[in-house]
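J.: Quick one: sequence plus predicted model below, questions after.
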Amino acid sequence: MIRKIQRAFSKNENFFQLSSQQKLREFNRSEDTKNGYLFKWTVWFDHDRPRATDIECYCTKHPIPLKLDFDGCTDSRCENAGKSINFDRLELNIESNLEHKYDIIKGIK
């Protein structure tokens, strides 16, 4: 009987963890409308800690958002051309937000 209860609790805990992770995976983009940037990423988990991978940046000052490189917008006539993106800082910022949102989903904050 005790083992049944332990297994049931374990299954519910795993379901809650997977459900919480799935909810967080839906947070995979952010837009900076003021400066004309769109950021997209994939959320994965490393020992129940959310991480961002495959981070992509786009310039939204065009009819079709243009993918950025390290020197900013690829359209040399755009005001975002020459404005480099620090991808290391961007990744840290995204992961900080992911950890905060994950704590909220789990009911910690």
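T.: Right, received. Where do you want to start? Numbering: from 1, shown residues only.

J.: From now on I want contacts and neighbour counts done on CA atoms only, so please keep to that.
T.: Will do.

J.: Go through the chain and flag its longest helix.
T.: The residue-count maximum for a helix in the chain (DSSP state H) belongs to helix 2-25.

J.: which other helices and strands contact that helix?
T.: Identification of packing neighbours for helix 2-25 by 3 or more Cα pairs under 8 Å, 6 or more residues apart in numbering; DSSP states H and E yields strand 37-46, helix 87-106.

J.: Between those, which one is closest to Glu13.
T.: helix 87-106 (11.4 Å; Cα to Cα).

J.: now the helices and strands packed on helix 2-25 as a markdown table including distance to Gln6 and mean neighbour count?
T.: Formatted as a markdown table, the helices and strands packed on helix 2-25 follow (distance: least, Cα to Cα, whole Å; neighbours: other Cα atoms under 10 Å):
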| stretch | distance to Gln6 | mean neighbour count |
| --- | --- | --- |
| strand 37-46 | 25 | 16 |
| helix 87-106 | 21 | 15 |
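
J.: So which of those is nearest Arg25?
T.: Taking those one by one with Cα to Cα, strand 37-46 is closest: 5.3 Å.

J.: In a markdown table: the helices and strands packed on helix 2-25, plus distance to Phe15.
T.: Output for the helices and strands packed on helix 2-25, formatted as a markdown table (distance: least, Cα to Cα, whole Å):
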| stretch | distance to Phe15 |
| --- | --- |
| strand 37-46 | 15 |
| helix 87-106 | 12 |
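
J.: Comparison target below:
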Amino acid sequence: DARMSGTSYGACILHVAPESWIGGPLALVRNGDRISLDVAARTINLDVPEAELAKRRAEWQAPEKRYERGYGWMFTKHIKQANEGCDFDFLETGFGKPVDEPSIY
């Protein structure tokens, strides 16, 4: 259920969005970088000069696609980011007519 129950003591960061896979902030992190966390302010910051981050952004390349079909393909094409619920975009309910419950007799 992605809660990570019992795996950590103290503050624990479970999700950062957008993900590194699509070029999110974690894609720019390198070994040795300092990351500051302020729980009260609900912030997390990569303490690297903006010039260095701009260089890393320019050098970043998307990972090679692993799946051309099946569940892996569907997941990579349609899954939403963690802050949006980690659900498939085609399961949203904000469009289309609701499906009636079937009659059960």
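T.: Perfect, I can see it now. All of these numbers come straight from a predicted model, not from anything done at the bench.

J.: TM-score for this pair?
T.: TM-score of the superposed chains, computed with TM-score structural alignment, normalised by the length of structure 2, equals 0.25; 45 aligned residues with a Cα RMSD of 4.0 Å.

J.: What are the buried residues along the host helix or strand of Thr76 of structure 2?
T.: Assigned by DSSP states H and E, Thr76 of structure 2 falls within helix 70-78. For helix 70-78 of structure 2, the neighbour count (16 or more other Cα atoms under 10 Å) marks Thr76 as buried.

J.: Can you spell out which helices and strands pack onto that helix?
T.: If you count contacts as 3+ Cα pairs under 8 Å, 6+ apart, helix 70-78 of structure 2 packs onto no helix or strand.

J.: Count the residues that sit near the closest residue in space to Thr42 of structure 1 that isn't next to it in sequence.
T.: Leaving aside its chain neighbours, Thr42 of structure 1 sits nearest to Thr53 (5.2 Å; criterion: Cα to Cα, 6 or more residues apart in numbering). Other residues within reach of Thr53 of structure 1, judged by other Cα atoms under 10 Å, total 13.

J.: Tell me who's in contact with Thr53 of structure 1.
T.: For Thr53 of structure 1, the contacting residues are Trp41, Thr42, Val43, Trp44, by Cα atoms under 8 Å, 6 or more residues apart in numbering.

J.: Surely it is within a strand?
T.: Yes. Counting by DSSP: H, G, I helix; E, B strand; the rest coil, one finds Thr53 of structure 1 located in a strand.

J.: Quick check: it vs Lys11 of structure 1, distance?
T.: Distance, Thr53 of structure 1 to Lys11 of structure 1, by Cα to Cα, to the nearest Å: 28 Å.

J.: Could you do Phe45 of structure 1 as well?
T.: 19 Å.

J.: if you skip the residues just before and after it, what's nearest to Thr43 of structure 2?
T.: Leu37 (5.9 Å).

J.: Burial check on Phe9 of structure 1, number of neighbours?
T.: Phe9 of structure 1 has 12 nearby residues by other Cα under 10 Å.

J.: so who does it touch?
T.: With Cα under 8 Å, 6+ apart, Phe9 of structure 1 has no contacts at all.

J.: From Ala52 of structure 1, how far out is it?
T.: The value you get for Phe9 of structure 1 to Ala52 of structure 1, if Cα to Cα is used, is 30 Å.

J.: One more: Leu90 of structure 1?
T.: 10 Å.
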